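Visitor: The amino acid sequence is not available; the structure is as follows:
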């Protein structure tokens, strides 16, 4: 799901290939990453690219109390970056004429309380549908910890959301809602005859050979090397929340990946390997005038005036950012395991500005 709501040990950076710049080679980006972890994280890993040059860095620890370094090629829960993968599959179906952007949700999911809402409005968060996230318990509520191993179905989560009235009329305002992508996951299944996870795997993950990327379903562990993630415990101190049932995220945020795979995916997407030019333009068109969220893709402007495209995600114990310039020359993929002492947005924004602007 999207970004929302320390311990610093071993600090390590790794330089692969030619350095991005003399300043990066002297530790400019490493110092910035150390600053992110020093303020907001337990650990972090990052991949920064400029043309053919790449810098991979890490900071903090991969597991509290061990001094173990964060794996440079580690896997993690990417949260709402999942939405960009799902949106890509939906738009491929649009390109094949199997789904229409202006199709009413009720065409695909009769009986769902989404009157007047279209597929496009689900993709760009202008549906006005209530966000299921607001119905779920959060730390330090006791129910949050009790739900750790619970298996959720999309029907359950959608029902929890749609018992609440819409926050606006469809197509009028942008308001982020994870409910939109739970519904899109169901539409993909109706249109293809396979689960959204299988559809994305066939259409995106396998063709791009994303070896670290997969949908865990109800599997509680992260396969392969990975940093441990933490959430605030019921009494305050952080507790290890690496293992949990990710079905609560569903099509809105369950994916597991790595910085390398996220970079490969975003490069392929923005480079036109996954969508036609027309559909890629639609993906980069905001749902409302002056907005910064299109069809599963968002963008931001750095302090040096560069616009970068991608997405960010929050999967409770893991936070992710992946962004690229339109020409794909400069790209950043960052994982943070947060410490919840502060909101991480400001320090991560400063890191992204350093990476893109120097």
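Guide: Looks like it arrived, so ask away. Predicted model only: the values in this text are computed from it and were never measured. Numbering: from 1, shown residues only.
Visitor: Could you use CA atoms for every contact and neighbour count after this?
Guide: Fine.
Visitor: Would you confirm that residue 320 contacts residue 338?
Guide: No - with contact defined as Cα atoms under 8 Å, residue 320 does not reach residue 338; the gap is 10.3 Å.
Visitor: and residue 103, how many neighbours?
Guide: 15 (other Cα atoms under 10 Å).
Visitor: Contacts only, for the spatially most central residue of the chain.
Guide: The centroid of the chain falls nearest to residue 81 when counting by Cα atoms, centre = their mean (2.2 Å). Residues in contact with residue 81 (Cα atoms under 8 Å, 6 or more residues apart in numbering) are 1, 2, 253, 255, 311, 312, 313, 320, 321, 322.
Visitor: for comparison:
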């Protein structure tokens, strides 16, 4: 798909494509060999993925038996060096699950009401051109049912002049604040009536980041750090500051395919994306986060139950969206397996992270957001192997 910084194919359409393939092509497309050791199954899937034309890939699998890291292809096309162990990557929209977790912690503390209109917390921010913050609830923002327009629409979708065109490395937007991004969205009429349907929209989570800062009086980065990163010892996870265009070592290079050639896209301005997709992390850290989340270590039971109340995301059976959390029900041979997670696409990287209630988690990443059908097949194979 195109160049929007939060490409929809970078998070759920890649899996939707795989689910359709699984439904239409039979077990041989997605069923891993149950006789092969886990690392071999994962290695074969990643090798096939790189052979399909992508630069490199890494899977980090965590569970009761320890941690496995499997790589294929190149983390650096110039030197042919592979993805490094403990590689830092941009996780894009997986950031949204961190943000949703903080919001639900505030709900548990009585500081936020899910059913309250966003106008209560951010007066005067959501208004104009038919947008009305009195009619949009916090719950609707979390579940992408607000109807608000996206400040950065998908390539191929109708786009107005005031919407951001993601065709650069992001430096042009270094000075954009969340207020600026919301102002762009407010200049556009809503997509539908609040609560009428699901439609993934980055504007929702920019507003939720603003909500967190308004309620706590602290920055989004500080709240995520004190509430999630520090308690879980996620030392390799951070939100970059403005001007911090690189990645901490070790890291793979991110690439974009331009006119048939891979162009280095590692350095980019992403801090302005904030709550919608700015976090940088590692596979091991993201696995620890999702495992803690789905096993009840970050939220009280009532709030975790609210987060896991889902609605269908599209016409593809097996994918449902909760409050910043996706439930995947995947065809794995003769059975269906359920996992929870999220995925993200941002220039240079595509990532999917999942976890099960049994304490197993996996993060799969490739160092380009321009994925292909083989990426979908690899995701299904790896998830079926670990779930």
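Guide: Received the coordinates, thanks. Quick caveat: nothing in here was measured; it's all calculated off a predicted structure.
Visitor: Can you pull the TM-score for these?
Guide: After superposition, the two chains reach a TM-score of 0.87 (TM-score structural alignment, normalised by the length of the first structure), with 337 aligned residues with a Cα RMSD of 2.3 Å.
Visitor: about what we covered before: mutual contacts of residue 320 and residue 338 of the first structure, please.
Guide: By Cα under 8 Å, 6+ apart, no residue touches both residue 320 of the first structure and residue 338.
Visitor: about what we covered before: any idea how far the counterpart of the residue nearest to the centre of the first structure in the second structure lies from residue 82 of the second structure?
Guide: By TM-score structural alignment, residue 81 of the first structure lines up with residue 94 in the second structure. Distance of residue 94 of the second structure to residue 82 of the second structure, computed by Cα to Cα, to the nearest Å: 24 Å.
Visitor: Same question for residue 201 of the second structure.
Guide: According to Cα to Cα, residue 201 of the second structure and residue 82 of the second structure sit 34 Å apart.
Visitor: Just the terminal-to-terminal distance for stretch 110-126 of the first structure.
Guide: 20 Å.
Visitor: count of residues packed around residue 221 of the first structure?
Guide: Residue 221 of the first structure, neighbours per other Cα under 10 Å, totals 12.
Visitor: Tell me which residues touch the counterpart of it in the second structure, please.
Guide: Taking TM-score structural alignment, the alignment pairs residue 221 of the first structure with residue 246 from the second structure. By Cα under 8 Å, 6+ apart, the residues touching residue 246 of the second structure are 266, 267, 268.
Visitor: what do we get in the first structure for residue 74 of the second structure?
Guide: Per TM-score structural alignment, residue 74 of the second structure is aligned with residue 61.
Visitor: now do residue 197 of the second structure
Guide: That one, residue 197 of the second structure, aligns with residue 173 by TM-score structural alignment.
Visitor: right, and that match touches residue 126 too?
Guide: Yes - assessed by Cα under 8 Å, residue 173 of the first structure is found in contact with residue 126 at 5.5 Å.
Visitor: Those two: which is more packed in?
Guide: More crowded of residue 173 of the first structure and residue 126, by other Cα under 10 Å: residue 126, with 25 against 18.
Visitor: Could you check how far that one is from residue 92 of the first structure?
Guide: For residue 126 of the first structure, the distance to residue 92 of the first structure (Cα to Cα) stands at 21 Å.
Visitor: Name the SS class of residue 114 of the second structure, please.
Guide: Under DSSP: H, G, I helix; E, B strand; the rest coil, residue 114 of the second structure falls in the coil class.
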